[in-house]
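*Asks:* Here's my sequence, what's the structure:
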Amino acid sequence: MKKLFICILLFLSFSISAQERFIDDSFQLKETETRTYATKNGEALQLDIYQPKKDSMQQRPVIIFMHGGGFAGGTRANPAEVKFAENAAKKGYVAVQISYRLTRKGQSFGCDYEASGKIETFKLAAEDFMDAVSFMVKIKDEYGIDTSKIIVGGSSAGAEAVLNAVYNERLMFENFSKYEDFNFAGVFSLAGAIVDARYITEENAVPGVFFHGTEDNLVPYATAPHHWCDPGQPGYIMLDGSRTITQKLANLNTAYMLYSFEGGKHEHSGMPFNYLPEVFKFFNEVFLNGENQQIEVWK
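*Replies:* Prediction:
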């Protein structure tokens, strides 16, 4: 009986430590590794991999993140993205920051750019995102990645690419079956939107964490025109933002956490460092341990 009691204590201790490991900053970092995940039109598309050091866990969750920049700028080495990846790795995650084709570099992505071109831009970025995920899945054994615990995220344009790939895959990919049926554990969106929330179904209703200003002047908080273009302008296209996406998830009884910033604009596409403890807590409880929480926070 005594041995059984000790075994139970050891099991409980392991379970608690396994859950808390992804909240506490207890790890040092290995040297960041840069890999090329695809080459397109002569351009090497790269990603940076951040890992915990001296971590005995053999299967770790992975966070794959796409930077913002209007599909015209930005970098995976942006200080905020690097800091987030380092924070995640210190908690025991494998964290990945990816580059992708900046198809609007030196060009407009506003109301003077035709709607069909915007859709094509979303598609190309979503394709790059899926190629990066595919690459990380292929090399999972090198980094001890648990492919049942893939968390994906992005900021602004990066969030649009990721959200469209996850929730609007039938719109983004003519042959979406060419991509593996990835088991996404969750999405992390900073001021993102999708083309059509009606395409979110029970099959692709991935839990999510969303940050968005209610008066975002570029990417709509609910359902509104991209960049608030007028109907007569070439770039007029309706998008469904965080509010509309989470309403759909709520209807499908899917977990989500939405931070709404009253009167906030597009500045909430920035990394929410003040709220990361709550974000990582949600990651742990919902994305990694399967709890069903629906949380809305107004600021």
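
*Asks:* hey, let's count contacts and neighbours off CA atoms from now on
*Replies:* Will do.

*Asks:* how about the helices in the stretch 1-150 of the chain?
*Replies:* 2-20, 79-90, 115-138, 140-143 (DSSP state H, counting those that start in this stretch).

*Asks:* Can you get me a residue count around residue 57?
*Replies:* Neighbour count of residue 57, defined by other CA atoms under 10 Å: 11.

*Asks:* so who does the residue nearest to it when sequence neighbours are not counted touch?
*Replies:* Distances taken as CA to CA, 6 or more residues apart in numbering place residue 144 nearest to residue 57, at 8.0 Å, with adjacent residues excluded. Contacts for residue 144 were tallied using CA atoms under 8 Å, 6 or more residues apart in numbering; they are 57-60.

*Asks:* Quick one: which of these is the most crowded by neighbours?
*Replies:* Using other CA under 10 Å as the neighbour criterion, residue 60 leads the contacts of residue 144 with 23 neighbours.

*Asks:* Could you also give me the structure for this next sequence, so I can compare it with the first?
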Amino acid sequence: MKPFLPNFAWSIFSPQSIRFLFIPLLVLGAISFANAQAYPGCDDIRYRTDVFTEVQSTLGLSYGSGTTIAGNTQELFLDVYEPVGDEQAIRPVIILAFGGSFISGEREDLAGLCESYARRGFVAVSIDYRLYDLPLIPFPTSDEMRDVVVRSISDFKAAIRYMREDAATSNTFRVDPDMVFIGGVSAGGIAAAHTAVLDETDDIDADLLALIEANGGFTGNSSDNTEYSNEVQGYISLSGALNDASWMDENDPPFASVHDDMDIVVPYNTGFASLLGVQIVYLEGSLQLQLKGDSLDIPNRLLTIENSFDHVSYFGTPEEYTATIDFTTEFLQDIMCEQLVGTNDQPEVLGGIRNFPNPATDRIQVTNPEGLLLNLSLFNSMGQRVTQRQNTTELMVGQLPAGIYWLHVEDYATRASTIQKVIIK
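*Replies:* As a prediction, this is how the structure comes out:
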């Protein structure tokens, strides 16, 4: 069985520990698509659930080349993942970039993530992009890292054009050129956000503008198929950021973000990205992107992982990983099906709830001071639901093995929820 986690290389961007913490993502509200038939698959099933069991991959396709910051020529490759048995004539594509502080990582790291999207009916693509390849001592400067990000934007745009060129010529992957999305994890999320947002209409400082012009301008110089558009219909930033959120404007595409609110690597609000504990470059994270997007009426959604100092902690358990896929694919389907509503799907936290006794032996009881209709679910440390009841304040647990569990309490009416740790003796 394949692991639930994407095969990320965490040699640089690595949490100090993996938190087996079940967060209240299961209660993301579902939007009804009963009348949404603007796009094939707008049926509340495809794109939102695993409708395919097998995925096929086409690996190592050359899509461009470029010169690294150290002056080396690098050929760029991408891998394409498709659902097996899919008969739909055109499919949306999501092009993804790996994480690794812009100094490490490889496109194979996102094989698991691409397979997850492909099982839901997307064509998913994992790309190479140029990394920092100068010596790490002395540490990279802020200007050097901005240079590397500019090169990654050029590479991202070349990958977008490659998929559109395929759609217009051989049509190997049956990609809809009008439904091209991008995204990335950590450094890849930073690259994706800049690719989607940064353009010639923005107020860019002279030094950055010089870097952009030296690397092919706003089109980039990673490939010569510039007759194809590198615009995107939306982007996903998984623990990503922008160097300056003021570059966003009302013409920028919708976006969805997921971020730990105390992230010590890429800031959730504002601050410096850290490389091996050293502050490198100033960034404005997912909270600032949301605030700016809201002020410009750009449709966006932010899923905040509260009280978490980890980086990309939401890939820590099968349930967290699946909930993140649910959150992002719901966002993408809402764009395709013209149902993009609301700006923040973060569930309301249910207050005033306490479970007792803790540790428990035969039953768990929950305080219910306001007489709410409560749904209770209990999950083990692997994220598996082991028991549940509706409209109750009590769960029988005497049949369960001793250990640590997570109690999910949900208000039936409002879907507000809370997660609490439970010990069973």
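
*Asks:* tm score of chain vs chain?
*Replies:* After superposition, the two chains reach a TM-score (TM-score structural alignment, normalised by the length of structure 1) of 0.83; 281 aligned residues with a CA RMSD of 3.0 Å.

*Asks:* Tell me which of the helices of the stretch 1-150 of structure 1 lies nearest to residue 175 of structure 1.
*Replies:* With CA to CA, the closest approach to residue 175 of structure 1 among these belongs to helix 115-138: 11.0 Å.

*Asks:* To what extent does that closest one diverge from structure 2 after superposition?
*Replies:* Compared with structure 2 after fitting, helix 115-138 of structure 1 deviates on average by 1.1 Å (mean CA distance after the TM-score superposition for structure 1).

*Asks:* Would you confirm that residue 269 of structure 1 contacts residue 212?
*Replies:* Yes. Using CA atoms under 8 Å, residue 269 of structure 1 is in contact with residue 212, at 7.1 Å.

*Asks:* how about the strands of structure 1, start to end?
*Replies:* Under the criterion DSSP state E, strands of structure 1 are mapped to 28-29, 33-40, 43-50, 52-53, 60-66, 94-98, 145-155, 184-190, 193-194, 208-213, 223-225, 238-241, 256-261, 294-298.

*Asks:* Just name the most buried of those strands.
*Replies:* Of the strands of structure 1, the one with the most neighbours on average (mean count of other CA atoms under 10 Å) is strand 193-194, at a mean of 29.

*Asks:* what does that one correspond to over in structure 2?
*Replies:* The aligned range for strand 193-194 of structure 1 in structure 2 is 241-242, by TM-score structural alignment.

*Asks:* how much distance is there from the matching stretch to the middle of the chain?
*Replies:* When C-alpha coordinates are averaged (CA atoms, centre = their mean, to the nearest Å), stretch 241-242 of structure 2 and its chain have centres 13 Å apart.

*Asks:* For it, give me every contacting residue.
*Replies:* Contact with stretch 241-242 of structure 2 is made by 189-190, 193-194, 266-268, 283-286, 289, as judged by CA under 8 Å, 6+ apart.

*Asks:* let's go with 10 Å and repeat that
*Replies:* Applying CA atoms under 10 Å, 6 or more residues apart in numbering, the contact partners of stretch 241-242 of structure 2 are 186-194, 197-198, 248, 257, 259, 266-270, 273, 282-289.

*Asks:* mind listing which of those are in helices?
*Replies:* Among these, the residues falling in helices (DSSP state H) are 187-194, 197, 286-289.

*Asks:* I'd like to know which of those is nearest to residue 81 of structure 2.
*Replies:* residue 188 (18.1 Å).

*Asks:* What lines up with that closest one in structure 1?
*Replies:* Aligned by TM-score structural alignment, residue 188 of structure 2 pairs with residue 158 of structure 1.

*Asks:* thinking again about what came up before, turn the helices of the stretch 1-150 of structure 1 into CSV, columns for mean neighbour count.
*Replies:* As requested, those are arranged in CSV below (neighbours: other CA atoms under 10 Å):
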stretch, mean neighbour count
helix 2-20, 12
helix 79-90, 21
helix 115-138, 19
helix 140-143, 14
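
*Asks:* Distance to residue 249 of structure 1 added to these, as JSON lines?
*Replies:* Shown next, in JSON lines, are the helices of the stretch 1-150 of structure 1 (distance: least, CA to CA, whole Å):
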{"stretch": "helix 2-20", "distance to residue 249 of structure 1": "25"}
{"stretch": "helix 79-90", "distance to residue 249 of structure 1": "25"}
{"stretch": "helix 115-138", "distance to residue 249 of structure 1": "21"}
{"stretch": "helix 140-143", "distance to residue 249 of structure 1": "29"}
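
*Asks:* looking at those, which is closest to residue 293 of structure 1?
*Replies:* Using CA to CA, the nearest of those to residue 293 of structure 1 is helix 2-20, at 16.6 Å.

*Asks:* Which strands and helices lie in contact with the closest one?
*Replies:* Packing contacts for helix 2-20 of structure 1, counted by 3 or more CA pairs under 10 Å, 6 or more residues apart in numbering; DSSP states H and E, involve no helix or strand.
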